[in-house]
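> need the 3D shape of this:
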Amino acid sequence: MQDRAAQARREAASMERDLARERAAEVRRLFQRFCRIGPAPSAVVFPSQLLIGAREAFDLELTPQQAEHVVRHHDRRGGGALALQDFAAACASLEAHVESLRREDRERALCVERARRRVATKQDEATRRAQLLASMPQPNMDTSALSRAGAAAAYLLPLLDALRLLACHSPAGEGRELGPLCQLAEAMFFAQPLAWIAMMWYANRWSVPHLIRFNLNQAIILDMLASIALVVLCSPLAGGLPPTAASGAAPALLLGGAALSSAA
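A predicted model of the protein is given here:
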């Protein structure tokens, strides 16, 4: 086991040495290439040669000031030019800079692609929404006298619940005036759920005039509130049920009952 580990380390070290030799040979070739740039070959790389060589070898556009800064930063001899060893360090710096620029370009391209996809998705959603709205039937905007009468009739259902609630809390002496209306409300007691379902069905039909549908929805909400108030205020637990009418009293409406108590 130890022999295998030692052999693996030797192979890794050998590969690293091979890579280092290849890297050194590549840097030497680049150095010779940069030295041949210009009217006359030189033994060192000057800023003008680095400027042209960076464009040809690394596809990197440097300004003259940047080229001079790179040479000045890596020139350990102070001669204003790069020898072979200095050029190797400068190449490593330029390659790292090029890699960072490429990484930024990839990230920028990825952001642009994501933005393009978001825009395309929003446009697709807007197109589908427009197609859906175009395929839907147009609302009926009829406001004739018949539609207005139907819109007003939608409030009969909450009116009946309001009458039942009023009769539940009316004194015995005042109940005589509400007698016929209370009888109507009691007669419609079992028909109200069917009327409520019919109102909900018509309120969701596009063929029904918009004026009627709007008032049907409002009437449904009012009827629900009136029904809740009727259950809460007139339930036996709340003590809201009126006592049975005494002698000479007006008919009193009993919640949940089908008959009115008559005067004795």
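> from here on, just use CA atoms for contacts and neighbour counts.
Noted.
> residue 198 in helix, strand or coil?
Following DSSP: H, G, I helix; E, B strand; the rest coil, the label given to residue 198 is helix.
> now for it, how many residues are close by?
12 (other C-alpha atoms under 10 Å).
> now for the helix or strand where residue 86 lies, which elements pack on it?
In the assignment (DSSP states H and E), residue 86 maps to helix 84-135. Counting contacts by 3 or more C-alpha pairs under 8 Å, 6 or more residues apart in numbering; DSSP states H and E, helix 84-135 is packed against helix 2-35, helix 64-74.
> that one vs helix 2-35, what angle?
90 degrees (axes from the mean of the first three to the mean of the last three C-alpha atoms, to 10 degrees).
> out of the helices and strands packed on helix 84-135, which one sits most buried?
helix 64-74 (a mean of 17; mean count of other C-alpha atoms under 10 Å).
> tilt between the helix holding residue 86 and helix 64-74?
130 degrees.
> tally of neighbours for residue 153?
There are 14 residues near residue 153, going by other C-alpha under 10 Å.
> so the residue nearest to residue 224 when sequence neighbours are not counted is in which element?
Closest residue to residue 224 apart from its sequence neighbours, by C-alpha to C-alpha, 6 or more residues apart in numbering: residue 158 at 8.0 Å. Residue 158 belongs to helix 156-168 when assigned by DSSP H and E.
> please give the structure of this sequence too, so both can be compared:
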Amino acid sequence: MKKILFLLLLSVVLIRPAKAQDTGIGVGLSFDVEYIMPQRYRDPGGRTRALFPVKYVCGETQPTDRLVPGTYRTVINVLNLSTFATEVGWRFSSGFGRPGIVGARARIERFGSFFMDCPFIIRNLQRAGVEVGSFIEGFVTIEDLNDARTERTPTRVAATYSVLHKQVHNLPDLLPIQRERTWCRLDNQGRLIVTIRNQGEASAPLSITRVAIDAGASFSRITPTLAPGSQADLAPIPLPSGEDTVVFTITADAPAAIREMNETNNSAIGVCVLVE
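The predicted structure follows:
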């Protein structure tokens, strides 16, 4: 219980919004610390390894990235809790589906520590031939190279994450609205009805919403001009006939033609179970 409370106390959020009417942009700083638990793995040779997989998030997001707009920083700290020197090694994963990149080894003196930050991670990725843009995320897997067969390992790993969020004001914000539990709202002819809402602070001009059915057709529907806080039902979408489970994706402002307060909430995935 003490450990859980300690972790909660270390999670801090500081918000200082700018005046929307002056600049249209506010900022907020979030900060979090995570303690990484060792994962035990027995390799084909029978050796048990203690591995610490650590997520890293570095750089400034772009409108096409999946995370909330902001500038992300990661610092990974590795600590030796023993009275003797230890060794650790690490590998990088760039998150692009390619094999892990061998990093290096480090000797940590008794009760010593070292850290990896975003510049360190990016330099290693670039040396390995990874093209790093303004934003990148992936994993660093840290391995305790000492005797990992014992129940406890002297190595401890903690990761610190900080984000400087961009809070954009005086813009529209289009998103699908969930009117039914699985987003499956049908009319009396069995057609899908999609609702789009503008939860932003400015009117949204005419836009295009796309509904793509998995392994099926894709439909575009016009979304009318929406004032802040208003919503509209779009023209019905025909669904496949017969008994089936239909999975579909709704994307408001599908061409990304409108600048919005939050570009990451435009899509939703729904399911309709069709029974004749």
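> got a TM-score for the two of them?
Once the chains are overlaid, their TM-score stands at 0.21 when taken by TM-score structural alignment, normalised by the length of structure 1; 91 aligned residues with a C-alpha RMSD of 6.0 Å.
> I'd like the helices and strands packed on helix 84-135 of structure 1 as TSV, with distance to residue 168 of structure 1 appended.
Listed next are these as TSV, based on distance: least, C-alpha to C-alpha, whole Å:
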stretch	distance to residue 168 of structure 1
helix 2-35	97
helix 64-74	94
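> and of the ones you listed, who's closest to residue 92 of structure 1?
helix 2-35 (9.4 Å; C-alpha to C-alpha).
> skip ahead from that closest one and say which helix or strand is next.
Taking DSSP H and E, what comes next after helix 2-35 of structure 1 is helix 47-57.
> report the buried residues of the helix holding residue 158 of structure 1.
Across helix 156-168 of structure 1, burial judged by 16 or more other C-alpha atoms under 10 Å covers 157, 158, 159, 160, 161, 162, 163, 164, 165, 166, 167, 168.
> repeat for stretch 224-232 of structure 1
For stretch 224-232 of structure 1, the buried set under the neighbour-count rule, 16+ other C-alpha under 10 Å, comprises 226, 227, 230, 231.
> out of these, which one sits closest to residue 192 of structure 1?
residue 227 (10.8 Å).
> distance check, residue 13 of structure 2 against residue 28 of structure 2.
According to C-alpha to C-alpha, to the nearest Å, residue 13 of structure 2 and residue 28 of structure 2 sit 8 Å apart.
> more neighbours, those two?
For residue 13 of structure 2 versus residue 28, neighbours defined as other C-alpha under 10 Å are more numerous around residue 28 (16 against 12).
> ok, now which ones touch the residue nearest to that one when sequence neighbours are not counted?
Leaving aside its chain neighbours, residue 28 of structure 2 sits nearest to residue 15 (4.3 Å; criterion: C-alpha to C-alpha, 6+ apart). By C-alpha atoms under 8 Å, 6 or more residues apart in numbering, the residues touching residue 15 of structure 2 are 27, 28, 29, 30.
> now the element after the helix or strand hosting residue 124 of structure 2, going C-ward?
Assigned by DSSP H and E, residue 124 of structure 2 falls within helix 118-127. Downstream of helix 118-127 of structure 2, the next assigned helix or strand under DSSP H and E is strand 135-144.
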